[in-house]
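Trainee: got a structure for you, letters missing:
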């Protein structure tokens, strides 16, 4: 079984709570028993999280050498220059590691997505920009670290696609099992 879940802000990518944590867990969403998350999204990140009960899918989807694409939409502080976006696409050094090349483009107009609760902080004197980033790797908080490395911290981060499967209109906090065509799109 392969399940798509639209993880809301403030939810850990695990079923058990962290001691002393204020974050919610996956347990409240009544996913089928015996499924596990294929990858992770930080509690302050949102969007497409896949679940399966099939062994071996994690490495098939997450090994950077397999080149499996994931697209994120990042709302960043400020307006990155073309040179900054080229630097991001070539790879930036984060924590002593050079990230792999990635696809990056501005999203203009800004995407229409569900509002986040609580909303991001808004500064009247600092504009923001939405970027689409397509990566084949996913280190801890990588997109946030990458945008910060070019001087544009991430304010909101949403994973919208894995392979050729997009989140689409699946509402935050909802999940559904994928059909054969959608499953093939995940691995495309």
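Mentor: Looks like it came in fine. Note that the coordinates shown come from a computational prediction; the quantities given were computed from them, not determined experimentally.
Trainee: make it CA atoms for all contacts and neighbour counts henceforth
Mentor: OK.
Trainee: so where do the strands sit in this protein?
Mentor: Assigned by DSSP state E, the strands in the chain fall at 2-7, 36-38, 46-52, 70-77, 93-94, 97-98, 103-106, 128-135, 154-162, 165-166, 175-177.
Trainee: Can you give me the buried ones in the second one?
Mentor: Read it as strand 36-38. With burial defined by 16 or more other CA atoms under 10 Å, the residues of strand 36-38 counted as buried are 36, 37, 38.
Trainee: Structure two is appended below for comparative analysis:
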């Protein structure tokens, strides 16, 4: 039987560095920016579920279904990030990330919720970023995994900066059950039949 024309469509993409997590802007200052529509011929009404800032990369879910978007943004779904930070991150800093700390949000102080965090052993296998990260001549860097269920604007960057280790590269590697491994080509797009609730467990 022919699929209904009203059937929703869903995508998982690897958002590249330098792209905005949107399709169009009416802000004249953003007209020279790169938008998601450059990556694929998405259907009308497609929206990003949550956002990654312009300098961040990784897993981004897209859908034409507002209800699915609301569920992912409800604070019940885990989002895991790999952050390359400036310096050799300490165990004390990791513990601060885990237990919660104050960051600035919309001009107010915000206490982050407890989260999962651990230092990665070595450098994770990720595609090379389009814009080079500074090299080791400027000092050591290290990698940390941070898993949140909340998602304030630039939260991971603000968290690592608050503990003294600013983020140099940020890659979201997982949203619920959707992993970056299936999208290892930067700009990769996969259409999925549906975004099931169990995919976010």
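Mentor: Ah, there it is. Small disclaimer: the values here were computed from a predicted structure and weren't measured.
Trainee: returning to that earlier point: export the strands of structure 1 to JSON lines and append columns for distance to residue 26 of structure 1.
Mentor: JSON lines is the format used below for the strands of structure 1 (distance: least, CA to CA, whole Å):
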{"stretch": "strand 2-7", "distance to residue 26 of structure 1": "9"}
{"stretch": "strand 36-38", "distance to residue 26 of structure 1": "10"}
{"stretch": "strand 46-52", "distance to residue 26 of structure 1": "11"}
{"stretch": "strand 70-77", "distance to residue 26 of structure 1": "21"}
{"stretch": "strand 93-94", "distance to residue 26 of structure 1": "29"}
{"stretch": "strand 97-98", "distance to residue 26 of structure 1": "31"}
{"stretch": "strand 103-106", "distance to residue 26 of structure 1": "30"}
{"stretch": "strand 128-135", "distance to residue 26 of structure 1": "25"}
{"stretch": "strand 154-162", "distance to residue 26 of structure 1": "17"}
{"stretch": "strand 165-166", "distance to residue 26 of structure 1": "21"}
{"stretch": "strand 175-177", "distance to residue 26 of structure 1": "11"}
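Trainee: which one of the ones you listed lies closest to residue 142 of structure 1?
Mentor: strand 93-94 (8.0 Å; CA to CA).
Trainee: tell me, the closest one lands on which residues of structure 2?
Mentor: Under TM-score structural alignment, the match for strand 93-94 of structure 1 in structure 2 covers residues 102-103.
Trainee: Over to stretch 38-49 of structure 1?
Mentor: Under TM-score structural alignment, stretch 38-49 of structure 1 corresponds to residues 49-60 of structure 2.
Trainee: distance between the ends of that stretch?
Mentor: End-to-end distance for stretch 49-60 of structure 2: 7 Å, by CA to CA, to the nearest Å.
Trainee: For it, what is the distance to the chain centroid?
Mentor: 4 Å (CA atoms, centre = their mean, to the nearest Å).
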